[in-house]
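[1] Quick one, fold the following:
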Amino acid sequence: MRLAPLALATATLIACSDAGPIAAQNATPTNAAENSTDAAGVPFTVTPVADFDAPWAMTFLPDGRMLVTEKAGQLMLVSADGQTKTSVSGIPAVDSAGQGGLMDVVLHPQFAQNRMVYFSFSETGPGGKGVALARGVMQEGEAPALQNVQVLFRATPYVEGNGHYSGRIAFAPDGQHLFFTNGERQKFTPAQDPKATLGKVLRLTLDGQPAGDPGLREKGFHPAVWSYGHRNLLGIAFDGAGNLWEQEMGPKGGDEVNLILPGRNYGYPLVSDGDHYDNEPVADKNIPNHDTRPDLEKYKVNWTPVISPAGLIVYSGSAFPQWKGDIFIGGLSSQALIRVDVNGTKATKGDQWPMGARIREVEQAPDGTLMLLEDGGRGSQGRMLRLTPAR
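    Alright, predicted model coming up:
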């Protein structure tokens, strides 16, 4: 939905973290309710809710409580007001080196009946490291735990390195499938390799069985592959019309929002509106841009300089009715919250609000307010922030 973009010069909102550039001027408050922040012309008020150790993702339980993942491998059960945090046991061993860690967390569509929680994590295995999809049954009480934990799917192949795992999860509107992102692990060519799941959007059954695009299977692709030619996919979500939206980090430039269609090739590393970094072992640092290959699927929105996108939702709440149907993305290097204006299957840049810290995750609360997680950096604190309409 269209909302006139705010000039960044007037968007003086700052929500800093202990890892942020001006933390010494504004330490994390002990009473968040007394330290809400907003600024003239900014359409929301920011209220710190809780602190975490390098948080990565979050999801809401039906009663308003939250599950929050921390990079090192800890799952936290958090009260609706953020004042109480309890560790949830049962997470498998996590390899959290580099960009690895305990990643996404999403509830089964029938969680109220079966209590199933799905999550992703990076691990060490034969051939190196990779990202895995798992689920467990939430058991509460004095010692909350995930029980009967099963690894449902593992990326193929496992390779050396600590980057571009991706690992985002989205359940399909049909309630029978889920979509799982596998990054290309900073190896470039696996994104075009039909046998690998790396650099792909995958479609699976709820039990983790491959259910990819039939046309790609006929061409010899791994049976889970739904689309390919992706880089580092850190956000994926369906809109109310059933369209699947994805965002990914480009190389040196060229961050993208894509409309994911079955069987399509999104081009990486054959094309990108960014270029290879100077220290990468490739012969040609210049990647042809998307316009040179009209046979490949082009992005809907693109950023150069990059925003370093992380986390993605399609907003459906009532707290900010002017943004219903729009995409929200957390910005890492941009230290921003980004809005993308969506009209049907078209998308354009909307607002980019500076937040004073790396934003790892954005979620919609049950009441329609927005919740953010600051990245916090490696092993450092990151805050949970609630965004409500400006007073």
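
[2] Please count neighbours and contacts with C-alpha atoms only from this point.
    OK.

[3] buried sites along the helix or strand hosting Thr388?
    Using DSSP states H and E, Thr388 sits within strand 381-389. Across strand 381-389, burial judged by 16 or more other Cα atoms under 10 Å covers 381-388.

[4] Make TSV from these and add distance to Met249 to it.
    Output for the buried residues of strand 381-389, formatted as TSV (distance: Cα to Cα, whole Å):
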residue	distance to Met249
Gln381	24
Gly382	21
Arg383	23
Met384	23
Leu385	24
Arg386	25
Leu387	25
Thr388	28
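
[5] which strand is the longest one in this structure?
    Ranked by residue count and defined by DSSP state E, the top strand of the chain is strand 128-139.

[6] Can you list the buried residues in that one?
    Buried residues in strand 128-139, defined by neighbour count with 16+ other Cα under 10 Å: 129-138.

[7] rewinding a little: for the strand holding Thr388, which helices and strands make contact with it?
    strand 44-53, strand 370-374 (3 or more Cα pairs under 8 Å, 6 or more residues apart in numbering; DSSP states H and E).

[8] and for comparison, fold this next one:
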Amino acid sequence: MARTPPVPKRPAKPATPAELRDAIRDEALRLGFDAVGFAPASPTPEARYERLEQLSAFVAHGFQGDMGWLGQRIEERADPTTLWSEARTVVSLAMNYGPLTDPRAVLAQPERAAISVYAQGRDYHEVMKSRLKALGRFIWDTYQHDLKVFVDTAPLMEKPAAQAAGHGWQGKHTNLVSRQFGSWLFLGELLLSVELPFDAPETNHCGQCRACLGACPTRAFPAPYQLDARRCISYLTIEHVGPIDAELRPLLGNRIYGCDDCLAACPWNKFAQGAREAAFVPRAALTAPLLAELATLDDAAFRQRFAGTAIKRIGRDRFIRNVAYALGNSGAPSTALPALVPLLTDTSALVRDAASWAQARLAGSP
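    I've put the predicted structure just below:
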């Protein structure tokens, strides 16, 4: 969360609420955002109650796993005005990172790594943050309204805010679905101290479809609109710190960072578009790299290879843990075993454990 510079460049430009809304939307689109929406900062009592109930139930079931912070500041997550009492409007901003091809195609190449679409380009947090700050500076310098910027850095429930602003709805996989962009949107927010005309909230268009639920390799959805993160491959390969449960390791396949299966299965993706932001174009080195080659990375090589990406934040040891599991799932002992041998004596106990498991699994491969 950050504030814009306190000193404006010129006297405030007068504008009606509608004029200010339109100016913010135009500037946001000029800066490269793909969708802009406006919603009340304070949700209705019904919406606030629903958010509290959903998050409280999620935590009560332990679905958050190691992400203990999700059980903290629940009241603040349900109502942005508890974060900043002066907030009157949420400006929800979205950037499209849609892939040009089906990201599940690499799953048929078990000797190569499947990396989530969102992590194949530059770290979206940095891209969004710089654009949001630029938009914030425009608002402050031109109109001098107080504001705060959020990019997944404070207890603000982004997906409900995006739905209230008209971007899409939370699908049965709990992620945002857009009629225009499918499942592929990054989100960020500005809280403004002035009330602007609001966009109509989006309604749910999932109908009877259960494609996303059936696509999950680990059955991480106990029911529609409920996610047990402890079984989610994205959580397991990114957020989970220690060894992954032995029963789940074979289900990871060659997914070493995140999982796109439930997102890619959504029929609304037929309307999706490829990302137009250059920063989100996949790096060649992150598009289906060979697992055996990734297994050779030491800490310095890991940092160099993944500089500027979201992958870097999990660290080398957790990353190589995931690579080792994938090598064990490859069914290709001739290439996987030589890559695993050095990992059996790695300085990291986490890596050694994963390599030992992978070696044993390959011993039973044809």
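
[9] Now the TM-score, please.
    Scored by TM-score structural alignment, normalised by the length of structure 2, the superposition of the two chains gives a TM-score of 0.24; 158 aligned residues with a Cα RMSD of 7.2 Å.

[10] Just the angle for the strand holding Thr388 of structure 1 relative to strand 44-53, thanks.
    160 degrees (axes from the mean of the first three to the mean of the last three Cα atoms, to 10 degrees).

[11] got the angle for strand 381-389 of structure 1 vs strand 370-374?
    For strand 381-389 of structure 1 against strand 370-374, the angle by the same axes, to 10 degrees is 160 degrees.

[12] hmm, back to that, could I get the helices and strands packed on strand 381-389 of structure 1 as JSON lines with mean neighbour count and distance to Asn148 of structure 1?
    Converted to JSON lines, these look like this (neighbours: other Cα atoms under 10 Å; distance: least, Cα to Cα, whole Å):
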{"stretch": "strand 44-53", "mean neighbour count": "22", "distance to Asn148 of structure 1": "26"}
{"stretch": "strand 370-374", "mean neighbour count": "27", "distance to Asn148 of structure 1": "29"}
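
[13] one step back: the longest strand of structure 1 packs against which elements?
    strand 116-125, strand 145-154, strand 166-171.

[14] same thing but 6 Å
    strand 116-125, strand 145-154 (3 or more Cα pairs under 6 Å, 6 or more residues apart in numbering; DSSP states H and E).

[15] Ok, which of those comes nearest Phe238 of structure 1?
    Smallest distance to Phe238 of structure 1 across those (Cα to Cα): 17.1 Å, for strand 116-125.

[16] SS state for the closest residue to Ala360 of structure 2 other than its chain neighbours?
    Nearest residue to Ala360 of structure 2, sequence neighbours excluded (Cα to Cα, 6 or more residues apart in numbering): Gly328, at 7.9 Å. Counting by DSSP: H, G, I helix; E, B strand; the rest coil, the backbone at Gly328 of structure 2 sits in helix.

[17] Could you check how far Gly328 of structure 2 is from Leu132 of structure 2?
    Separation of Gly328 of structure 2 from Leu132 of structure 2 (Cα to Cα, to the nearest Å) stands at 42 Å.

[18] again, but for Ala326 of structure 2
    Distance from Ala326 of structure 2 to Leu132 of structure 2, by Cα to Cα: 37 Å.

[19] Ala215 of structure 2 now?
    Between Ala215 of structure 2 and Leu132 of structure 2 the computed distance is 34 Å (Cα to Cα).
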